[in-house]
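> All I have is the shape, not the residue letters:
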């Protein structure tokens, strides 16, 4: 994430929190980010210098004006005017980071060989909430190289209970014994 994204995303968060719209704006930012990801040509079009700025701002207004919070629409226009709309995803990350921090939410990424069931996810979430003392939002990823077990990253700490990790640990101990 760039410094620009941190500054702009943080500023929008401060405004949204002051207006008690932080949750609503965060949901809308995530939706807009997804639209930009699914339609990269649209983002490129909004940054095209050959199109007059007032036309690009009009396109933002038509696309989001009737559906998104006014502060978010104006934020998108500001990024467009300053020719930094490509920083929107980073602004979104910073906004979410600040929101989570302010609301005692920790994001955890769980990686497993196969998709976990809802019951398993709930049990893991409860265990991580007890461990961290925060509300945990789980993001699930699958990676066949994990073989079995789970790898969880929570607030910069990696908890590795994978078969791969255990095999590496055993291998390391055996190498130390042989020396």
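Okay, I see it. Since we're looking at a predicted model, the values are computed, not measured.
> drop to CA atoms for contacts and neighbour counts, all remaining ones
Noted.
> Now do the helices in this structure.
3-18, 22-38, 40-46, 53-64, 70-81, 88-102, 118-132, 163-178 (DSSP state H).
> buried stuff in the last one?
Okay, so that is helix 163-178. By 16 or more other C-alpha atoms under 10 Å, the buried positions in helix 163-178 come out as 163, 165.
> Repeat that for the second one.
Burial within helix 22-38, assessed by neighbour count using 16+ other C-alpha under 10 Å, is assigned to 22, 25, 26, 28, 29, 32, 33, 36.
> and here's the other structure:
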């Protein structure tokens, strides 16, 4: 997001954090309500444009939200969406994108309250790796002709009782309503949101062999010194790396693998 939308999203995040500081708020229910409003805006492009029209009075747009959502969602959800309607948005789609992020964040807050946020981070990464390695599963989840209900049933069968409930909800929602994202891109976005809840950066690590706890700690400490904040490691094993590590943090790759050094040497010799 750019400009006005970025500022509006920052304000919405602050309001969500303030709202969920109260233990009386059912955060799981709030997440579901925000996801439902996201789906509504995706279906109703005219409503989305009306709520983001800069020519309309801010309070009028907030009142429209209250009329539409009153009695359909909780007061907390309606107030949160109304506050977002008061804000200025660069594009009408940005409002729906922001609501989706808040829905996912609310679910992650629920996991954090229950002490399960670390589990959710790890499970999201593992599911992404499993899906990437299974042609059959990936094809089933990307099949545009298959109804969302059948995909949800498949995921419930695969994940139900085996992962944290928040992990299951996030993955089912992502697959059921990808909103133009790939499964891999959606999982990566969710992982970053989960890490952000603890003020951490996500590092994707590929190693030729499994790392022991001491090695993980040393790597995490080294990356924390580089980036100036705690780093959560998502570690995958790939024997083709031959040795060393390949680390990706966002768009930056820290490449220390023997395989890549050999490829670089070969390129230099050929050149």
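Looks like it arrived, so ask away. Just so it is clear, the structure is predicted and the values come from calculations on it, not from any experiment.
> Next up, the contacts around the spatially most central residue of structure 1.
Compute the mean C-alpha point of structure 1, and by C-alpha atoms, centre = their mean the closest residue is residue 93, 5.0 Å away. Contacts for residue 93 of structure 1 were tallied using C-alpha atoms under 8 Å, 6 or more residues apart in numbering; they are 1, 9.
> ok, now with 10 Å
Contacts of residue 93 of structure 1 were listed using C-alpha atoms under 10 Å, 6 or more residues apart in numbering, and they are 1, 5, 6, 9, 10, 26, 29, 30, 33, 99.
> go on, residue 137 of structure 2?
130, 131, 143, 154, 155.
> ok, it to residue 166 of structure 2 distance?
Note on residue 137 of structure 2: its distance to residue 166 of structure 2, by C-alpha to C-alpha, to the nearest Å, is 21 Å.
> same deal with residue 193 of structure 2?
Distance from residue 193 of structure 2 to residue 166 of structure 2, counting by C-alpha to C-alpha: 13 Å.
> Overlap in contacts, those two.
Among the neighbours of residue 193 of structure 2, those also in contact with residue 166 (C-alpha under 10 Å, 6+ apart) are 104, 108.
> To which residue of structure 1 is residue 113 of structure 2 aligned?
Taking TM-score structural alignment for the superposition, residue 113 of structure 2 sits opposite residue 102 in structure 1.
> So that match sits against residue 134, correct?
No: the pair residue 102 of structure 1 and residue 134 does not pass the contact test of C-alpha atoms under 10 Å, sitting 11.2 Å apart.
> more crowded one of the two?
A count of neighbours by other C-alpha atoms under 10 Å puts residue 134 above the other of residue 102 of structure 1 and residue 134, at 16 against 10.
> residues touching that one, list them.
When contacts are taken as C-alpha under 10 Å, 6+ apart, residue 134 of structure 1 is in contact with 100, 101, 103, 104, 105, 106, 107, 128.
> Now, of the residues you listed, which are buried?
Of all the contacts of residue 134 of structure 1 considered here, the ones buried according to neighbour count by 16+ other C-alpha under 10 Å are 100, 105, 106, 107, 128.
> Would you confirm that the fourth one contacts residue 157?
No: between residue 107 of structure 1 and residue 157 no contact is recorded; they are 11.3 Å apart, counting by C-alpha under 10 Å.
> What is the equivalent residue in structure 2 for the residue nearest to the centre of structure 1?
Under the alignment (TM-score structural alignment), residue 93 of structure 1 pairs with residue 101 of structure 2.
> how near is that match to residue 133 of structure 2?
When residue 101 of structure 2 is compared with residue 133 of structure 2 (using C-alpha to C-alpha), they lie 27 Å apart.
> same deal with residue 39 of structure 2?
30 Å.
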